[in-house]
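Trainee: Predicted structure and sequence below. I'll ask about it afterward.
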Amino acid sequence: MAVKSPCVDLCAFDGKTGFCTGCYRTREEARSWKKMTDHRRHQIINERSRREAKVERSGA
């Protein structure tokens, strides 16, 4: 079964980290989500809390 996109329809990218403040993916990751392997999608989802903390530290 394919890994569901973490998109929450809040596409606003943090200028310092490059992560979306809604789903915590980069622009490139969001663009290529449908072409990624499930393994890579799981990696991105598993990095969410680390990425979220990084955005918060950057002052977004």
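Mentor: Now that the structure is in, tell me what you want to look at.
Trainee: Please count neighbours and contacts with C-alpha atoms only from this point.
Mentor: Will do.
Trainee: residue ranges for the helices of the protein, please.
Mentor: Under the criterion DSSP state H, the chain contains helices at 27-31, 38-46, 48-58.
Trainee: Geometric centre of the chain: which residue is closest?
Mentor: Nearest to the mean C-alpha position of the chain, by Cα atoms, centre = their mean, lies R25 at 1.7 Å.
Trainee: Would you mind confirming that it is in contact with I44?
Mentor: Yes. Using Cα atoms under 8 Å, R25 makes contact with I44 at a distance of 7.2 Å.
Trainee: what about versus this one:
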Amino acid sequence: MTASERPVASPCVNICALDDDDICTGCQRTVEEITRWSRMTNDERRTVLGLCHERAKASGLIWMLPSKSDN
């Protein structure tokens, strides 16, 4: 992280509960990702955010928005 680069913000939404796979139902991070977050580089954090997004899509928590061409 460069001196001018701001830290990537945590995806925590203060809904802290683990599912059966030990993934937080609020932010979709694993226990390891949560505990390591403060020591991760911004690149690592961006990777984790991508994984969280994929987990949320796979679990049905988020849906793909229709593209403008679908209207």
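Mentor: Here it is on my side, so go on. Bear in mind the structure is a predicted one, so any value in this text is a computation, not a measurement.
Trainee: Tell me how the two chains score on TM-score.
Mentor: Remark: TM-score between the superposed chains equals 0.78 [TM-score structural alignment, normalised by the length of structure 1]; 55 aligned residues with a Cα RMSD of 1.4 Å.
Trainee: how about the helices of structure 1 in CSV, adding mean neighbour count?
Mentor: Output for the helices of structure 1, formatted as CSV (neighbours: other Cα atoms under 10 Å):
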stretch, mean neighbour count
helix 27-31, 14
helix 38-46, 14
helix 48-58, 15
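Trainee: Would you reformat those helices as CSV and include distance to C7 of structure 1?
Mentor: Shown next, in CSV, are the helices of structure 1 (distance: least, Cα to Cα, whole Å):
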stretch, distance to C7 of structure 1
helix 27-31, 8
helix 38-46, 11
helix 48-58, 12
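Trainee: For the corresponding residue of structure 2 for F13 of structure 1, which residues are in contact?
Mentor: In structure 2, the residue matched to F13 of structure 1 (TM-score structural alignment) is L18. Listed by Cα atoms under 8 Å, 6 or more residues apart in numbering, the contact set of L18 of structure 2 reads 24-25.
Trainee: Please apply the same query to L51 of structure 2.
Mentor: Contacts of L51 of structure 2 by Cα under 8 Å, 6+ apart are R29.
Trainee: Pull up the gap between it and R45 of structure 2, please.
Mentor: Distance of L51 of structure 2 to R45 of structure 2, computed by Cα to Cα, to the nearest Å: 10 Å.
Trainee: In structure 1, what sits opposite G26 of structure 2 in the alignment?
Mentor: Counting by TM-score structural alignment, the partner of G26 of structure 2 is G22.
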